[in-house]
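Q: build me a model:
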Amino acid sequence: MQLKDIMTKNAKCCSADNTLEEVAGIMWNDDVGIVPVVDSENRLSGVITDRDIAMAAFLKHRPIWEISAREMIGGHSCHSCYAEDDVHEALRVMDESRIRRVPIVDDKLHLVGMVGLKDLANHAVSKGPRKSSQLTVNEFTDTFRHISKPNELQATA
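A: Got it, this is the predicted structure:
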């Protein structure tokens, strides 16, 4: 099954000029923990998570209304998948990058949706005839365990 079949379409996004306060407002109003950052042509530039905002507030010693999304995404890579990719590709990207959500783009890198662990879990346990391209519950739980494992600094604290 392709990611376009399980992704959340019309994901809320922001521009690099938005402040972290505005991004936090999007998260609050739409009950999401990640906001993709796009350019003027809706091409994916990066993402900001709720954790990114908390860490910026702590480490930059500045109010979040003074910190732009541009500051947060500059120089960082952004993992994404294509809408036509198989669901296993999103699971692979999440597993290797230890991320819980991944932006979905088209062939011109325009943001077209988001896929999170919830979407993959729902797909893995969906009822009906099982297809060879469907995730198994074991594939999903193995990835979830790996993503959720504390990093070395957290494990030793």
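Q: use CA for all of it now, contacts and neighbours both
A: Noted.
Q: which residues does the closest residue to Thr136 other than its chain neighbours contact?
A: Nearest-residue entry for Thr136: Ala124, 5.3 Å, with adjacent residues in sequence omitted and distances by Cα to Cα, 6 or more residues apart in numbering. Contacts for Ala124 (Cα atoms under 8 Å, 6 or more residues apart in numbering) come out as Gln134, Leu135, Thr136, Val137, Phe140.
Q: how about this one, so we can line them up?
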Amino acid sequence: MNINEIMSIDVKTCMPSSNLQDVAGLMWNNDCGAIPVVNELNIPLGIVTDRDIAMAAMLNQKPLWALTAAEIIQNQNLCSCQQNNSLQECLNMMKEEGVRRVIVTNADDTLAGIVSIGDVLAFTGNSISRGKKQAAQIKHEPVLSMLKHVSAHRMQPQQPLAQMEKNSE
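A: Next comes the predicted model:
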């Protein structure tokens, strides 16, 4: 199975200059947790997640309208694949990179869609997707392996937040 068979194609995007208030609004209005950041040619540069927005606001102690998508993606390693890649290649990337979403591109590197854990689960076993029962097309084992890895708890900072703030002054 190729990625283009399960990816979401109605993907809302933002520009690097978009403020996080607007990006959060896109998420709310479109019931999604991630917005790809693209340039004027629709080439993906990064992705902003709902968690990224919350952490940026907390760590920078600024309102969302004072922060941009560019600030979120500046040191980001973009995880993407082409739509003719296999699902297994995408699962391997998700597992290796510890990500819940992978941007999908066309042959010319423009945005084609996005694959999320939800998209993968919708085609696993006898899942129900958008009210329609899906045929068992994806084996459970590779999906569970990826989910265990991506969902594992990560090391927390050694210093409590209050101590980190004092050290940054």
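Q: how close are the two chains, by TM-score?
A: The TM-score (TM-score structural alignment, normalised by the length of the first structure) is 0.90; 151 aligned residues with a Cα RMSD of 1.6 Å.
Q: hang on, the earlier thing: distance of the residue nearest to Thr136 of the first structure from Gly33 of the first structure?
A: Separation of Ala124 of the first structure from Gly33 of the first structure (Cα to Cα, to the nearest Å): 22 Å.
Q: tell me where the second structure has helices.
A: Counting by DSSP state H, the segments of the second structure that form helices are 20-30, 50-60, 69-73, 87-97, 117-122, 140-151, 161-168.
Q: now render these as CSV, adding distance to Asp10 of the second structure and mean neighbour count.
A: Supplementary listing: the helices of the second structure in CSV, determined by distance: least, Cα to Cα, whole Å; neighbours: other Cα atoms under 10 Å:
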stretch, distance to Asp10 of the second structure, mean neighbour count
helix 20-30, 10, 17
helix 50-60, 18, 15
helix 69-73, 20, 20
helix 87-97, 19, 18
helix 117-122, 13, 18
helix 140-151, 24, 15
helix 161-168, 38, 9
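Q: and the residue nearest to Thr136 of the first structure, what's its match in the second structure?
A: Under the alignment (TM-score structural alignment), Ala124 of the first structure pairs with Thr124 in the second structure.
Q: same thing with Ile147 of the first structure?
A: The equivalent of Ile147 of the first structure in the second structure is Val150 (alignment by TM-score structural alignment).
Q: touching, that match and Val99? I think so.
A: Yes - here Val150 of the second structure lies in contact with Val99, judged by Cα atoms under 8 Å, at a distance of 6.2 Å.
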